[in-house]
Each structure stands twice: as structure tokens, then as C-alpha cells.
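Peer 1: 3D model of this:
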Amino acid sequence: MMKGSPYRAYSMIYGKNVYELDLGLRDALKRYMGGEPDFHGFGRYVSSDLLEVIDYVDKYGSPHPIYWDLNGERIDDIWISPSLRRELEKIIAFYGVNRPPIHDGDWLTHMTYLYMMGDAGVECIVTVTMQTAYAIYKYGDSEMRHIASHMFGDGIPVYYGATWFSEVNAGSDLGGIETLAKLENGVWRLYGIKYFTSNIGFADYALVVARVEGGRSGVKGLSLFLMPTRDRDGRPNYRLIRLKDKLGTINVPTGEIELDGSMATPIGDLEKGYYYALENLMISRLANTFGSVGLSRRAIMEVLLYASNREAFGRRLVDHLLYRGDLLILDAVSMADLILAIEAVKRWEMVQEEKPPYSEVYAYARVYNHMAKAVTAKHSIYVTGEAMELMGGRGFLKDFMIERLHREALVTSIWEGTTNIHSLDFLEALIVKNGFKKILEDLNGIEDILDRNIYNGVRDVVARVERFIGEADTSRAEDAVIKSKSILFDLARLISLAGLYRLGDINSRYLDLALIYYNYMFRGVYPDIDNTKKFIESISYNINI
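Peer 2: Modelled structure (predicted):
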């Protein structure tokens, strides 16, 4: 009998099936998809082959820059784990994770794949590839659509994409972008420095935001380009300055590059680059949302398996009441976040065909997008941090998987806009772009969903959000800004609570979790003895406890 991989000593999940263990995900998909889809094969894969490669690269296989070849020629390339390359080809070509949005307009299936990966780095590689494909498929010409087909996994070989927007003085504030696009002898060429270039080394093509020479200042002067990473002769189409040394997301190489006459092709209307870029960010923010929740759920799963075996003070960890109370809170928070993530992606599906200028329904989808990204990222940091504590000293060791999940979670509140940025964008979408109209409809529906006692407990929060919406146009701008973050979290938690309560139609465990979530998030009350006694019936994992 073969002994198997020694990695089995590092993770409790390894060799199992994360989809089959995650009852919460399966029940949520039943409700929102009208039946349970088949993710069993992918669940086995991400719990074995992919998991081992992800952790190995994180610990021992960091990407390495190669600037020169033996002949003294600049190649500006990245040496990446061959095993990781093979797994990514399998993810895109064999499992087809990028196909559902284009073939069926089904973003929930795509996002579920990302959720299940359990690694922000690999998720990023798939996401920026999807973003690139989406932009050129929707706004590009026939040649660009052919390139996109290879990113969807419909063509072989697989092509990888990237989104290279950020500069030293232009992160969330795209108005600070200084990269210039010049039309020289009929060819567009780019000049500037891009400060965060994730997926460098993998990427065959990148979306690049630049300012057309002689054009308008500010964000209205930005255009979106598709830039191949190699020219027609196979030479690098940029100069690599360095690779970033990051705390996490080791699986995705991130560089700093110089564009010095890099050839590129405009995408769509040159004057609408800013709108294309922001629309593209809707996708990455949803991906960040599902990735955040996936990290939370994976961490809880790892702890549950560990605690069901580990004994202390004469009994298993999972049999201690305080330990159970902690797990119930983490489970309730992560399940509520999963509901919020699904609600956000379903609203994106409603508007995915829109082009600028966008409708008020698009603004409504943006409200959910900003809420879900901000809230799930913050909660992921909390949940994975608590999971480390629940594993004791082992949780802090790099030997085991749990600390990686926390390092990955830390970036989720920074990537694709910080919480403050999302609070401001939430405010704009809600008030300036009139997203509040349908939000008020959602608020009005909450009373019909919740138990009367619970609704009475959140009535003041509902009133606070409604009052903010009613007064935002007439109040001082500074007042609306300073309140925007708290209102974002209030609204997100109301919607999450209602969605979790509605999931009680599938199984009564979600009514238990909804009550725990309500008590903890709205009242600051810890689970009581009745909650902990019903632990096995309430927890949303298929684990033998």
C-alpha cells in the first residue's frame, strides 16, 4: 500500500471533499439555484491535488524573477512552479471555471468555484484572467473575442490575463494615472510605470489603463488597452523592475514594471476607459467577496475537524462549551456572509449586459457589490484569526495550513479598494446614482421575512438606514460621508440576517444560526447554553462530531 503524501500531516481537510463537508454552501446553492449543482468532483480536487500544490508553493516555491538569458538578452520573465502551472491549466481548461458566465450568464457557478479554492492567490490568477476575457469579449473586436475564448478555456492553449491599473500615485484613485498612450506610426504604444502587476509571468495579455496623450485630465481622460506581454518576436513587451515581497498570496506573482513603448490595442471607445475599468472591478470585487467567505468557511472546517479529534482537560475540544460558542459565532457570521455574497452576485447577473451609461438598477447592483466586498473581507480577517486561536499554538505555526488562510484573508480588505473606498462608492451608488430606490424595497420586505421578535430587535437599525437615505440629499456632505461606513455595515447585516432566516426553509439549523447572528451582531450577546447544547444540530458542516 502506498503511504501517500506527507502533506496529510499538515491539514485535516487534505484528502477529504470540501464540497461534501460544506452543508451551508450546498443548502444555499439549493435555494438560489433551484436544486443542488454537482461540485463533488471539484470538491475532491481542491481538497487534494490543488491544496497540496498551493501550500507547497506558499512555503517553498515562491516565484523567482529571471532578467537575462544565457546569451545576455533581456527576457524579463518569472520562474513559476511547474506544478502550479499544470493545476491552473486544469482549473481553466478541464474544470472550465470561467465558462459559465459567457456560456450561460451564470456568475454564481463561477464564483462558487472561486469560493472552493481556498487560496486568494490562485483565485486572483483565475479572476484577472476572467476580467480580461470579459472586457475584450464584451467591448472588443473579433480578434479579441478569439483571445478571450482561450481565457474561458474554450481554446487550447490556455491564455492568462491580468489587470494592470495601479501606479505609485494611483491606487484606488485612478485619476492619478500617469501612463501615456501615444499613437506612433499607426501603433498605440504605452509609456509609464505600473506599480502592482499581479499575475506577471503567467499573463499573456493584460488590461492596462492609460491616458491618451493630449487628452482630458482626470478620470474622464482614461482609456483601456489590451497589451500582449510579448511582442510579435517573443520579446518582452515591458521591462521588469522587481517582484513584490508580499505577506501572502505567494501563488500569484506581483511585479513592478516599466512600459517604454509597449504596443497595445484600445478596447472599445477611447473616451470610456474609466467606465470599462470600473465595470471590470465589479467582477474582481465579487471574486474578492466569494474568496473572503471561502477562506472563512475553510478555516472553520479545518478547526472543526481538528477539534473533533484533539483532547484537552479530559475531553475533546469540540465538547467544551466555550469552544462550541466560538464555533457557532464563526459559523453564523460566515453563513451570513455567504448569503450576502450570493445576493450580490445575483444582482450583478441582472445588469451584466448593460453598457455605459448605466441604469439605476446597475447602481442598485453596485450597492450590493460594495457592501459585500467590504463586509466579507473584514469578517474573513476576524474569522480566520479566531480559527488560529482555536487551534492554539499549532494555529500560529507555518507548518500547518491555518496561518496561511489568515495571511490570505488580510489582503482581502485591501485588494480592489479598502473599506473606506467602498464606503464612499457605496454612498455614491446609493444616493447620487439612485440605488436607494430598490434598496428601500428590500428593507420593506425584511419585516415579512423575520420572526416578529427578531424584527422588533432590528427595527431601530432599519429606521436608521431609512433615515440616512431620506436625509442624505439634504444633509451636509460631511455628515453623509462620516456615516457611510456604519450604514454600509448596518444594511449589509440586515440583508444577511434576512437571507439567513429565509434559508431556514431548507433546514431549521439556519434559524438557529440566524438567532445566533442576530444576538451577536445586533445585541453583542454570546451564544447561551441552549445554543451550545444544540451545537451538532445547528452547525452547518457535514462532519462527524
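Peer 1: from here on, just use CA atoms for contacts and neighbour counts.
Peer 2: OK.
Peer 1: surely Glu87 meets Leu51?
Peer 2: No - between Glu87 and Leu51 no contact is recorded; they are 10.2 Å apart, counting by Cα atoms under 8 Å.
Peer 1: now the strands for this structure?
Peer 2: Using DSSP state E, the strands of the chain run over residues 64-68, 74-79, 163-164, 180-184, 187-198, 205-212, 222-228, 239-243, 254-266, 311-312, 315-316.
Peer 1: adding mean neighbour count and distance to Leu424, write these out as CSV.
Peer 2: As requested, these are exported to CSV (neighbours: other Cα atoms under 10 Å; distance: least, Cα to Cα, whole Å):
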stretch, mean neighbour count, distance to Leu424
strand 64-68, 15, 38
strand 74-79, 18, 37
strand 163-164, 24, 23
strand 180-184, 19, 28
strand 187-198, 21, 23
strand 205-212, 26, 22
strand 222-228, 25, 21
strand 239-243, 18, 31
strand 254-266, 21, 27
strand 311-312, 12, 47
strand 315-316, 14, 46
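Peer 1: closest one to Ala344 among those strands?
Peer 2: Judged by Cα to Cα, the one of the strands of the chain that comes nearest to Ala344 is strand 163-164, at 22.1 Å.
Peer 1: run this one through as well so I can compare:
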Amino acid sequence: MSEPRSDLPTHQVENQPPVRGDIDLLQSDPVLQSHLAAVDRVSVNSLARTLGQARWRQTAREAQRHPPELVLFDAAGRRLDEVRFHPAYHDLMTLGLQAGYAVAPWTGGSHLSHAAMVYLFSQVEPGICCPMTMTYAAAPVLNDVPVWRSRVTAPDYDPRILPIGQKRAATLGMAMTEKQGGSDVRANSTLAVPDGEGYRLTGHKWFCSAPMSDGFLTLAQAPGGLTCFLVPRWLEDGRNAIHLMRLKDKLGNRSNGSAEIEYQNAFAERIGDEGDGVRTIIRMVHHTRLDTAVAPAGLMRAALCHAHYWATHRRAFQRNLIDAPLMRAVLADLVLDWEGATALGMRVAAAFDDPNQAGFARISVALAKFLNNKLAPNFTYECMEVLGGMGYVEDTPLPMLYREAPLNSIWEGSGNVICLDILRTLAKDPIAANALQGELEAAKGADRHYDTALHDHQTRWPGLPAEDQARWFAERLAVLLTASVLIRQSPGAVADGYVATRVAGRHGRVTGAVAGLNHAAILERIGNDV
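Peer 2: Below you'll find the predicted structure:
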């Protein structure tokens, strides 16, 4: 391939950043490195180097530009109910699953290394994370189904349409949401009728994530109440009666298929007891929420690096953009939110690895999901604005990142649902409440502004707030938790800046409306992304 020409007939191409080459996404990121133990760094090293290569960024663009295609019938009119993907999608799935994205915590690795892989993939191709995340999260629900458990914990990708017993590995999807209920899954109307050793399901699902998965965890009304089921896509004697109705025309997440489906007397295996569906499926939801808490930090990292790279290589008004005090204020302010989101996400992931911190994991994953995702859309927009008009066109990744930014807040419980879950957990789970309090108290004495803010929070809400204050309460609690992690684990310039602006409130309503930050020390946290 010949080099692109800069000497065009009408002008010389200049003052444009050079094309970015290969980037080691771990070695160039001091913040991620600081939150991983040596064993976790080893486990993600290869993936970080590979994903950062220019050719894999191009593969990701191909997967995004060629969305999945719904194929309902063959040429003769026989029912197929298939979704077909561009080869780039399958290449990325192979890369992620063979790297251990879905299986690391279940095969001797850690949730922390899994979280790092979520963070890395979110920087390059977030859509592919959906089926891999659900496969990861399904494993603890399938402990009593050995053949399925063995396939979802195999570090491989096998897209062939075959019964589960003939597969090297399997992926799991989820189909819970119905039109009339949304997050209120107890309003589901899909019926499950006992049939020998299994059940037959009939009903409609408004959202089915990753419809080409080998099986789906779903909820349906059995004789004993709302129950969790595993619905295989392929049976020993042919296709199961899962009919794809249409693919969702989504804002983002374009490489990944999401569908409306109907169960038309589809065979299913019961998971857990009848009437215990929510309690059963919540084990999967708990783990998917970890990924929705970490993914926005990856999106923010990608957007910030593109903005920083542009500012470093672009000149305007007789100086490099990166040397302009106002640009440095904007970028430093962004670093505080990105490092806070990353630190909180990785702290939560570490709690998933420690059985003694299970209570803290339950409450902190909800707090991290809520705050990190509320920050991501505006954060991504501000990075887009750094590039000006270039940031608004599809030649850069910023539009993709911007479209992706709202997703993880909506998936697995939107903002109000998460806030109500936070209140419910604190009311009913004293272990979780005490663990959270201990984490907040652990940072006391290092920063008087933090100490004052924590005292004010506890004075304002000596108990739980009224429901209409739940967002204020959850936001403040999540900000304090983030500050606690930063005070104990991050450099002083970052922790001091975060506490001064986010905790003590010395901050305007827009990004960059700050004063007194140590710009140089904070910007160093971006690392060697140029």
C-alpha cells in the first residue's frame, strides 16, 4: 500500500495529526496498570498489545460499518431465524473469547483481569462486549447444568449452529424484557407449561440480547410463579421454536444484534425452583452490572486519548493546543472523571474476587454503574468538541463512542432502577451497608474537605432518603466512594483535584470550569498515548 499524499494539486495537507500506529493499551495506560496486580497484568498483556494494533482497530471499524443482517427464511421459504454477521465480528469474538474474556474468573483467573478486558475492548469495539459479557455472567447460574457450564467456561468461540453437546464452546444470551413490563419483570406474561423433563414456553420478548447465542436465560410464568429457564437455540432434532421477529434499529452498539423474539412452544430447561426466577437470574445480573460499571471507563479512556492526541499534534493561534491553558484545564478536568471511573470500577472488580467483600461488591457495583454511566455521555461529547468538526464525522471514532455512551446506563437497570436497588440493598443488607461505611471511613484523615463532605452527607441523610431524593443520595454516595478510592490509591494531584472539584464543589457546571488544578501532574496520568 502506497503512502497517502500530502502534496495535493490545490493545497498542502499540514497541521493534521499523524495517523496513529500500534498502541499497547496497557503499557500506555498508567492508571490501568496501577490497579492491576502483577498476575492480572500478565493475563491481559497480550490482549492489550493486540487490540491496540492498527489492524484490529480497522477490524473493529468493519464490524461497526457492516451491521448484522436478519435472515428469516431460505430461498425456498423454509424458516431459518438467523442473524448473519460480517467476518470482522467473528474475528473479534474469537480474539476476546480465546483471550479469556468470558472465562477468566471461572478458570483460575480473576474478575479484575476480566474487568480489564472489558475496559480494553470498550476502547476499540464495545458492541462485541455484549455477548461475551452475558456468557461470562451466565456461568454462576449454570452450576447445576454441567454440559452448559463446561461449554460457556471453555476459552474458545464456536459459532456453528449445533446442539450444545456437539459444540467446543458456547455463548449465552438473555431475554427477559417484555413490552408491558420493562424493568418490572414480575409483570412478564410469557407462559411456561411443564412437558416431561422440561417446559414449553410461549410468549414475546421485547429485547433479546445476542440472538445468535447458543442459549438464552429467560423468565416465564410457570405454575409456581415467575421462574428462570434456559432455552437452547438448537435441539438434537433441529431448531427450537424461537422465532426472530425483527432486529432492533439501535442508536449505537451497531456491530451487535438485538432482537424481538417469540417463543412458540419452545423447549426450555428450568433453572432453580419455580417461583424463584428473580433470585436465580439476579446472579447473572450482578455480574453483568460489573461490566456496565467498567465499560464507561473504557469509553472515556478512548475518547480522552483521541482528544489528547489531537491537542498534542494540532496548532492553532500560533501555539500547540496542548499548551493553551484553557485546553489544559478542560483535559485535566476530564482526566479526573476518567481516573475516578476507572479506579472505582477496578475497586469493585477486586471486591468480586474476595468472598469476604461480597457485601461491598453488591452495593458498590450499583453505585459505580450509576455514576460512571451518568458521566460518560457528556464526557465523550467534550472530547468530541476538542477535535472540533473532525470529532463530529465518522472518520474518527468519536461518533461511535458518543452513540455507545448511554447504553450501559440503560442496560441491566436504568438510573432510577439502580437508585432504588441501592436504597433496597442498604435497607435490607446490613453486611453491605457496613462494608460501604467502612470503605468510606477508610479515607478519613487524609483530606479535611473529604472529611467535612462525608460528615455533611451523613448529617443530611442519617437514614435512607425519601424516594424522590434517591438520585441525589446515590450520586453523592458514589462520588464520596470514588474519592475514598482515589485518596488511597491515586497520586495526590488527582485525589486533591477530585476532592476539591467533585466533593467540595469548587467546580462549575461545564467541563473545564475549574481552578487550582495541577494540570501537568494530572495530564501525566493519560500516559504515553502519542
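Peer 1: what's the TM-score for these two chains?
Peer 2: The TM-score (TM-score structural alignment, normalised by the length of the second structure) is 0.88; 502 aligned residues with a Cα RMSD of 2.5 Å.
Peer 1: and Leu440 of the second structure, what's its match in the first structure?
Peer 2: When the first structure is aligned by TM-score structural alignment, the residue opposite Leu440 of the second structure is Leu443.
Peer 1: which non-adjacent residue is nearest Leu120 of the second structure?
Peer 2: Gly298 (6.2 Å; Cα to Cα, 6 or more residues apart in numbering).
Peer 1: these two touch, right, the one you found and Tyr119?
Peer 2: Yes - using Cα under 8 Å, Gly298 of the second structure makes contact with Tyr119 at a distance of 4.3 Å.
Peer 1: for these two, indicate the residue with more neighbours.
Peer 2: It is Tyr119, of Gly298 of the second structure and Tyr119, that has more neighbours when counted by other Cα atoms under 10 Å, with 29 against 26.
Peer 1: show me the contacts for that one.
Peer 2: Residues in contact with Tyr119 of the second structure (Cα atoms under 8 Å, 6 or more residues apart in numbering) are 294-299.
Peer 1: ok, and the closest non-adjacent residue to the equivalent of it over in the first structure?
Peer 2: Counting by TM-score structural alignment, Tyr119 of the second structure corresponds to Tyr115 in the first structure. Take Tyr115 of the first structure and drop its neighbours on the chain: the residue closest to it by Cα to Cα, 6+ apart is Gly294, 4.4 Å away.
Peer 1: just checking, the one you found touches Ala120?
Peer 2: No - contact status for Gly294 of the first structure versus Ala120: not in contact, 9.2 Å apart, counting by Cα under 8 Å.
Peer 1: since we're on the closest residue to Leu330 of the first structure other than its chain neighbours, how many residues are nearby?
Peer 2: In this structure, Leu330 of the first structure finds its nearest non-sequential neighbour in Val383, 6.0 Å apart by Cα to Cα, 6+ apart. Residues near Val383 of the first structure, counting by other Cα under 10 Å, number 29.
Peer 1: need the counterpart of Val383 of the first structure in the second structure.
Peer 2: Per TM-score structural alignment, Val383 of the first structure is aligned with Phe379.
Peer 1: what residue is smack in the middle of the first structure?
Peer 2: With distances taken as Cα atoms, centre = their mean, Asn288 lies nearest the centre of the first structure, 1.3 Å away.
Peer 1: and that residue, what is it in contact with?
Peer 2: Residues near Asn288 of the first structure by Cα under 8 Å, 6+ apart: 373, 377, 412, 415-416.
Peer 1: and it, what's its match in the second structure?
Peer 2: When the second structure is aligned by TM-score structural alignment, the residue opposite Asn288 of the first structure is Thr292.
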